[in-house]
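Novice: can't give you the sequence, but here's the structure:
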């Protein structure tokens, strides 16, 4: 039984990047052998096991055969006689098909190290085209390593375009598309991810509306926003995703939310930010407009939502909104108005709400005309 470190850990070590997780492949073993050594199997039909101490993933060397459509249409064959090279050839990119033996030596049958040096993302074999999810994965890797000068190899880009034109993206579930978006957002290079998809005609998988509007100006605008967010180490997924929806209409945002199944908190922040960006970003907003925004954002029960919207707008402008200090003070003082004071004055029923709203508006008028 031989154990090899594979995939991202090897790749990122060679690139001098921090390693987030380690995955291993085991050659020459059976499930029974691993279980007898204390490994815990993950699932019944998939040969992946958790190490008894580290809980890191150890997968038996396997081959894959395409059967059916989509990224789930594969049959895995795993046996002690499956070789390391057979396992590596099923991987997506050469830079992800490098293995490291326990003595530290590298096994690189597909010249992944050379592609790392040349800053190229190149597919390992023709089997690449059997998995439509790899379209999004390559876009994500291209975005993540864009700052290092990585580009997609011409033959791989041509293959991606062919796959998109063949409708392969249509076989992906909405949840899977969002998961890849979420991973790219966490990488801090979402604008580049979208640009790669646009370059191969596949941006519609995220948003057909965004694909229609995509241009160099929008790309450069989003690049600046994500650079600012990275500088401030802003990693709120909802705040980051809202950067791409500020130029869309509410209906277009709702369409995206449905098509890729946005989590409710991501959808809601995108909508609130789009609706209230004009008022909250204005240099001289009226007190009535601010009060209306406070009410619609439910500042009184959800102050964190208001703060999130301000953060979205800060990232979009790469600086705090013009009236930031006044907004924060007005919000705090308006929230401090207590309905109990009106009840104590003998005010009853619906008149309490009227008095409460008037008092809050008067507070806001102290900061805005």
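Specialist: Structure received. From a predicted model like this one, the values you see are computed outputs, not experimental measurements.
Novice: please count neighbours and contacts with C-alpha atoms only from this point.
Specialist: Will do.
Novice: tell me where this protein has strands.
Specialist: 2-6, 23-27, 40-42, 48-50, 57-60, 62-66, 74-78, 99-100, 106-107, 120-121, 151-152 (DSSP state E).
Novice: what comes into contact with the fourth one?
Specialist: Among residues not part of strand 48-50, those counted as contacts by Cα atoms under 8 Å, 6 or more residues apart in numbering are 34, 39-42, 56-60.
Novice: out of the strands of the chain, nearest to residue 207?
Specialist: strand 151-152 (22.4 Å; Cα to Cα).
Novice: summarise which helices and strands the closest one is packed against.
Specialist: strand 120-121 (3 or more Cα pairs under 8 Å, 6 or more residues apart in numbering; DSSP states H and E).
Novice: re earlier: drop anything exposed from the contacts of strand 48-50.
Specialist: 34, 39-41, 57-60 (16 or more other Cα atoms under 10 Å).
Novice: second structure for comparison follows:
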């Protein structure tokens, strides 16, 4: 029985990245031998065990044979005769098919080390086409590794185009699609996920509402990039820069402009009312992928309100309170900071505006704090009020607090 460190742990170590979870492959063992050695079984589809001391995953070396449609349609063989090379050959990309033995020596039958040096994402072999989830994984790896200079090998891109055209992406269960999307949005360069999947035709299969943005023109004086799909890529990258690892902000930024794909051709390149038009495709997307409720609610707020936040200085005090109430910001105060960041990502997600100031963000947070500081206990002189009267008094007090906060900010500083 021999044990090898495999996959992402080896890859990231060779790239000089911070190590994540470590996965191991065990060669020459049976499930019973693993149990006898104290390992705990956790694998449902194939033999995976947790080490009794470290808790790290140890999987028996295995091969897979396609038996049906989708990413679960496989017959797994984890016989003790399966070699390490057999196991590595079934993996998705060459950079994930590298192992390190107990002596520290690398086992690299697929040329992954060379592809790491060349910064190339390349599929291991023809079996790549048997699992449609691997197309999404390619996009997700690009979202993580594009900042390091990685590109997709031409032959891999060609294969992914064929896979997208085959319709197999339609067999993916919503939870797996959401999992890959969520990881991509939390990566350093989500635009690489979008661009990779758009280029191979997969984005139209899994996120048709986002794919529809490509080729839709915008007014060049406001959007030098013109193409709404390119604008979306810039916004997603800016969100990742402003809120690293926050997939809540990432999802809201991704879906804020979906309504622009629905603009009637005779109105282009203007997009009047796109913020409200975007709510319907957003709901369709969320229902199809079973997006968590908190992601959906934040995305709805940003989609509906981003133009209002951009022109925050023009809004009346009462209108500011109404905006906060529509976002449920008085009950969910943590939501405001993320709304502000997503709106800032939109404003700075234009060519030439990457370093632009966005005072609306801190101002929204400041006015929200002023409104939030007022509660029913502070309504001195309103004894005897009940029911709707209390609510109306509270509303007026919050509007007054917003106005006072604005007046305080506008007041010039005194001498000395």
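Specialist: Looks like it arrived, so ask away. Because the structure is predicted, anything quoted here is derived from the model rather than measured.
Novice: got a TM-score for the pair?
Specialist: TM-score of the superposed chains, computed with TM-score structural alignment, normalised by the length of the first structure, equals 0.93; 369 aligned residues with a Cα RMSD of 2.2 Å.
Novice: follow-up on the earlier one: how about the contacts of strand 48-50 of the first structure in TSV, adding distance to residue 174 of the first structure?
Specialist: Putting the contacts of strand 48-50 of the first structure into TSV (distance: Cα to Cα, whole Å) gives the following:
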residue	distance to residue 174 of the first structure
34	35
39	33
40	31
41	28
42	25
56	28
57	27
58	29
59	27
60	30
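Novice: from the residues you listed, which single one is nearest residue 5 of the first structure?
Specialist: Closest approach to residue 5 of the first structure among these (Cα to Cα): residue 58, at 9.1 Å.
Novice: which residues does the closest one contact?
Specialist: 23-26, 48-51.
Novice: on that earlier part again, out of the strands of the first structure, nearest to residue 279 of the first structure?
Specialist: strand 151-152 (40.8 Å).
Novice: how much does that closest one stray from the second structure?
Specialist: Taken over the aligned residues, the distance from strand 151-152 of the first structure to the second structure averages 1.3 Å (mean Cα distance after the TM-score superposition for the first structure).
Novice: please produce CSV containing the contacts of residue 58 of the first structure, extended by distance to residue 173 of the first structure and neighbour count.
Specialist: Listed next are the contacts of residue 58 of the first structure as CSV, based on distance: Cα to Cα, whole Å; neighbours: other Cα atoms under 10 Å:
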residue, distance to residue 173 of the first structure, neighbour count
23, 26, 15
24, 28, 23
25, 28, 23
26, 31, 25
48, 24, 22
49, 26, 24
50, 27, 18
51, 31, 18
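Novice: let me know the closest of the residues you listed to residue 289 of the first structure.
Specialist: Nearest member of the contacts of residue 58 of the first structure to residue 289 of the first structure, counting by Cα to Cα, is residue 23, at 53.8 Å.
Novice: grab the nearest non-local neighbour of the closest one.
Specialist: Once flanking residues are discounted, residue 23 of the first structure sits nearest to residue 57: 5.3 Å by Cα to Cα, 6 or more residues apart in numbering.
Novice: do the same with residue 342 of the first structure
Specialist: residue 352 (6.4 Å).
Novice: ok, now residue 51 of the first structure?
Specialist: Distances taken as Cα to Cα, 6+ apart place residue 39 nearest to residue 51 of the first structure, at 5.1 Å, with adjacent residues excluded.
Novice: ok, the contacts of strand 48-50 of the first structure vs residue 173 of the first structure, which is closest?
Specialist: residue 42 (22.7 Å).
Novice: wait, isn't the residue nearest to residue 23 of the first structure in contact with residue 24?
Specialist: Yes. Using Cα atoms under 8 Å, residue 57 of the first structure is in contact with residue 24, at 6.2 Å.
Novice: buried stuff in stretch 230-242 of the second structure?
Specialist: 230-240, 242.
Novice: among the residues you listed, which are located in helices?
Specialist: The members of those that map onto helices under DSSP state H are 230-240, 242.
Novice: go ahead and confirm residue 209 of the second structure touches residue 285.
Specialist: Yes. Using Cα under 8 Å, residue 209 of the second structure makes contact with residue 285 at a distance of 7.2 Å.
Novice: can you put the strands of the first structure in JSON lines and add distance to residue 348 of the first structure?
Specialist: Shown next, in JSON lines, are those (distance: least, Cα to Cα, whole Å):
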{"stretch": "strand 2-6", "distance to residue 348 of the first structure": "70"}
{"stretch": "strand 23-27", "distance to residue 348 of the first structure": "66"}
{"stretch": "strand 40-42", "distance to residue 348 of the first structure": "62"}
{"stretch": "strand 48-50", "distance to residue 348 of the first structure": "64"}
{"stretch": "strand 57-60", "distance to residue 348 of the first structure": "64"}
{"stretch": "strand 62-66", "distance to residue 348 of the first structure": "71"}
{"stretch": "strand 74-78", "distance to residue 348 of the first structure": "68"}
{"stretch": "strand 99-100", "distance to residue 348 of the first structure": "74"}
{"stretch": "strand 106-107", "distance to residue 348 of the first structure": "79"}
{"stretch": "strand 120-121", "distance to residue 348 of the first structure": "70"}
{"stretch": "strand 151-152", "distance to residue 348 of the first structure": "68"}
